[in-house]
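Colleague: Quick one: sequence plus predicted model below, questions after.
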Amino acid sequence: MKKNHGCLFVLLFTLLLYTVESEMYHSDVVVMQELRNMMNYSSDLGWSGEDPCKWVHIYCDEDQIKDIRLGNLNIYGTLPQSLNNLQSLQILELQGNHLSGNLLSLSGLRPLKKMSVKGNRFSSIPGNFFDGLSSLKSIILDDNPFAPWGIPDSLKCASKLVFLFRQFSKYSKTSPEEYSLYE
């Protein structure tokens, strides 16, 4: 009798795990479809079908979005607010496009290691942009017409950060400590 309970427990646990993984993947699919709908591009991105893991420039591991590499593809549009729901995203490359609007908060994207938005038309960085980005190693913000901004306290806690590029991005130092932290 105890043997049957053990098998039943393993079966229920496996079903629960599968359901959680399915929901995580479904969430990634919804976010990527929103991203596709908010962008205009002059050439075919190879984003046909419903499975973003089969799209060109999108890289997945175990059905979770790991990398979005859309640099220099002549893309116009804005980013969906839901982008920070990609819980496994490690690389976000959007440089050299014509993306505009406000950058969105990336809070919650703990695995994010590298981000580049260089050479777009983003106008502002929210105060909570860097919240919780404990794995961030490199961020490139150059060449965007941001409103003047300073380094938020949350970025100072990104202990793995090696590169912060912000040339021509209207960065203004707000304290003497910032000279030694990020120069």
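Modeller: That came through fine.

Colleague: Going by C-alpha atoms from here, please, whenever you check contacts or count neighbours.
Modeller: Will do.

Colleague: residue boundaries of the strands in the protein?
Modeller: 39-41, 58-61, 64-69, 75-77, 91-93, 98-102, 114-116, 121-124, 138-140, 163-165 (DSSP state E).

Colleague: Pipe these into CSV and attach mean neighbour count and distance to residue 10 per row.
Modeller: Shown next, in CSV, are the strands of the chain (neighbours: other CA atoms under 10 Å; distance: least, CA to CA, whole Å):
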stretch, mean neighbour count, distance to residue 10
strand 39-41, 14, 44
strand 58-61, 16, 25
strand 64-69, 20, 24
strand 75-77, 19, 47
strand 91-93, 20, 35
strand 98-102, 19, 47
strand 114-116, 20, 38
strand 121-124, 20, 49
strand 138-140, 19, 42
strand 163-165, 15, 46
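
Colleague: Let me have those strands in a markdown table, extended by distance to residue 175.
Modeller: Shown next, in a markdown table, are those (distance: least, CA to CA, whole Å):
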| stretch | distance to residue 175 |
| --- | --- |
| strand 39-41 | 37 |
| strand 58-61 | 39 |
| strand 64-69 | 34 |
| strand 75-77 | 34 |
| strand 91-93 | 29 |
| strand 98-102 | 24 |
| strand 114-116 | 25 |
| strand 121-124 | 20 |
| strand 138-140 | 21 |
| strand 163-165 | 17 |
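
Colleague: Which of those sits closest to residue 27?
Modeller: strand 64-69 (9.4 Å; CA to CA).

Colleague: gap between the closest one and the chain center?
Modeller: Chain-centre distance of strand 64-69: 8 Å, with CA atoms, centre = their mean, to the nearest Å.

Colleague: Which other helices and strands does it contact?
Modeller: Helices and strands touching strand 64-69, by 3 or more CA pairs under 8 Å, 6 or more residues apart in numbering; DSSP states H and E, are helix 2-38, strand 58-61, strand 91-93.

Colleague: Could you dump those into CSV with distance to residue 153 added?
Modeller: Below are the helices and strands packed on strand 64-69 laid out as CSV (distance: least, CA to CA, whole Å):
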stretch, distance to residue 153
helix 2-38, 28
strand 58-61, 31
strand 91-93, 22
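
Colleague: so which of these gets nearest residue 120?
Modeller: When the helices and strands packed on strand 64-69 are compared by CA to CA, strand 91-93 sits nearest residue 120, at 11.5 Å.

Colleague: Can you name every helix or strand that the closest one contacts?
Modeller: Counting by 3+ CA pairs under 8 Å, 6+ apart, strand 91-93 packs on strand 64-69, strand 114-116.

Colleague: okay, pairing it with this:
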Amino acid sequence: MKKRGQGSWWCGQVTIPVFLASFAVTAAAAALSDDEAAVIQELKESLSVDDGTWNPMMDKCKWRGVHCDIPQSSVLGVIIADFNLSGFLPASLGNLTNLQVFDVRGNRITGPIPDFKGLVNLLYLLIDGNSFTSIPPTLFDFNPTLTRVSLDYNPHLPPWQIPDGLKNCSNLTYFSAVHCNLNGTFPAVFNNRNFPILRTLRLMSNHIYGKISLGRLPASLETLCISAGPREGHGGASAPAPCPEKHF
């Protein structure tokens, strides 16, 4: 287990799609539409990015962590993990209609998680290790392309359950919601019909109870991590129970 960011613990690493790396090199030639430029500016103001890397005099496609698609002049990735950011996420993020990766892991972001309506091309939603205070029931209703979701270590969320709309995300291969106040019986939405290619499901350190019918789980599932509730450890930081890899 590896510690990342103040007060949060992380298991493993997430690899961002390689294709985004090329945009970081050639972003100087991109020019965002006025609408998308306004969204990125609002994101800067909402998160109080003031370290000089998001200079308002520079092309926003040259800002650190902002990855643009040159032909389409649009944002493909916002990758600002471990930037030591505080503040909140603006609802206008849903206007980045070509966004494929949204990664704000390991910051101190608070407030509601936006419903991201409009992000119909989103592949990765990675918001681990923050302090979000609410999650919309429609969070997954508009993101059919999602392949990887990680909500770990958001302990200030009120008790919530996996929304039924997650079944729209049939391309999921990885779903992790460790220590984020999930409550109730094991989510019935995680079955073979809804998620035919799901490989990893991590729900440790929540308040999930009841029986799990292994026969209903996705046949593709390789790793299932679940425990009854959070436990204390690592200097007071909540940590999940050990979860060895299991094959089904």
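Modeller: Structure's in. What do you need? Just so it is clear, the structure is predicted and the values come from calculations on it, not from any experiment.

Colleague: tm score of chain vs chain?
Modeller: Laid over one another, the chains give 0.80 as their TM-score (TM-score structural alignment, normalised by the length of the first structure), with 161 aligned residues with a CA RMSD of 2.1 Å.

Colleague: Please identify the deepest-packed of the helices and strands packed on strand 64-69 of the first structure.
Modeller: Highest mean neighbour count among those (mean count of other CA atoms under 10 Å): strand 91-93, with a mean of 20.

Colleague: any chance of the helices and strands packed on strand 91-93 of the first structure in CSV, plus distance to residue 99 of the first structure?
Modeller: Putting these into CSV (distance: least, CA to CA, whole Å) gives the following:
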stretch, distance to residue 99 of the first structure
strand 64-69, 14
strand 114-116, 12
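
Colleague: Ok, which of those comes nearest residue 49 of the first structure?
Modeller: So among these, strand 64-69 is nearest, using CA to CA, at 15.6 Å.

Colleague: Mean per-residue distance, that closest one versus the second structure.
Modeller: Its aligned residues in the second structure lie a mean 0.4 Å from strand 64-69 of the first structure after superposition (mean CA distance after the TM-score superposition for the first structure).

Colleague: and for that strand, what span of the second structure is it aligned with?
Modeller: Mapped onto the second structure using TM-score structural alignment, strand 64-69 of the first structure covers residues 74-79.

Colleague: ok, residues contacting that stretch?
Modeller: Identification of contacts with stretch 74-79 of the second structure by CA atoms under 8 Å, 6 or more residues apart in numbering yields 20, 31-33, 36, 61, 65-69, 96, 98-104.

Colleague: hmm, 6 Å instead?
Modeller: 32, 65-68, 98-103 (CA atoms under 6 Å, 6 or more residues apart in numbering).

Colleague: rewinding a little: tell me which of the helices and strands packed on strand 64-69 of the first structure sits nearest to residue 169 of the first structure.
Modeller: Among these, strand 91-93 sits nearest to residue 169 of the first structure (CA to CA), with 17.2 Å.

Colleague: Mean deviation, the closest one versus the second structure?
Modeller: With mean CA distance after the TM-score superposition for the first structure, strand 91-93 of the first structure averages 0.4 Å from its match.

Colleague: which residue numbers in the second structure go with that strand?
Modeller: So strand 91-93 of the first structure sits over residues 101-103 in the second structure, by TM-score structural alignment.

Colleague: Would you mind finding the match for residue 123 of the first structure in the second structure?
Modeller: Looks like residue 123 of the first structure aligns to residue 133 there (TM-score structural alignment).

Colleague: what's the answer for residue 104 of the first structure, then?
Modeller: Checking TM-score structural alignment: residue 104 of the first structure goes with residue 114.

Colleague: Next one: that match from residue 104 of the second structure, what distance?
Modeller: 13 Å (CA to CA, to the nearest Å).

Colleague: Kindly report the same for residue 217 of the second structure.
Modeller: Using CA to CA, we find residue 217 of the second structure at a distance of 30 Å from residue 104 of the second structure.

Colleague: Compare those two (neighbour count), which wins?
Modeller: Between residue 217 of the second structure and residue 104, counted using other CA atoms under 10 Å, the more crowded position is residue 104 (24 against 21).

Colleague: That one contacts residue 127, doesn't it?
Modeller: Yes - if you go by CA atoms under 6 Å, residue 104 of the second structure and residue 127 touch, sitting 5.2 Å apart.

Colleague: excluding its backbone neighbours, what's nearest residue 147 of the second structure?
Modeller: residue 172 (4.0 Å; CA to CA, 6 or more residues apart in numbering).

Colleague: In the first structure, what sits opposite residue 200 of the second structure in the alignment?
Modeller: Checking with TM-score structural alignment, residue 200 of the second structure has no match.

Colleague: what's residue 200 of the second structure in contact with, if anything?
Modeller: Residue 200 of the second structure makes contact with 174, 223 under the criterion CA under 6 Å, 6+ apart.

Colleague: how close does the residue lying closest to residue 99 of the second structure once chain neighbours are set aside get to residue 51 of the second structure?
Modeller: With CA to CA, 6+ apart as the criterion, residue 99 of the second structure has its nearest non-adjacent residue at 4.2 Å, and that residue is residue 76. Between residue 76 of the second structure and residue 51 of the second structure the computed distance is 23 Å (CA to CA).

Colleague: What of residue 111 of the second structure?
Modeller: 22 Å.

Colleague: got it, and residue 238 of the second structure?
Modeller: Distance of residue 238 of the second structure to residue 51 of the second structure, given as CA to CA: 30 Å.
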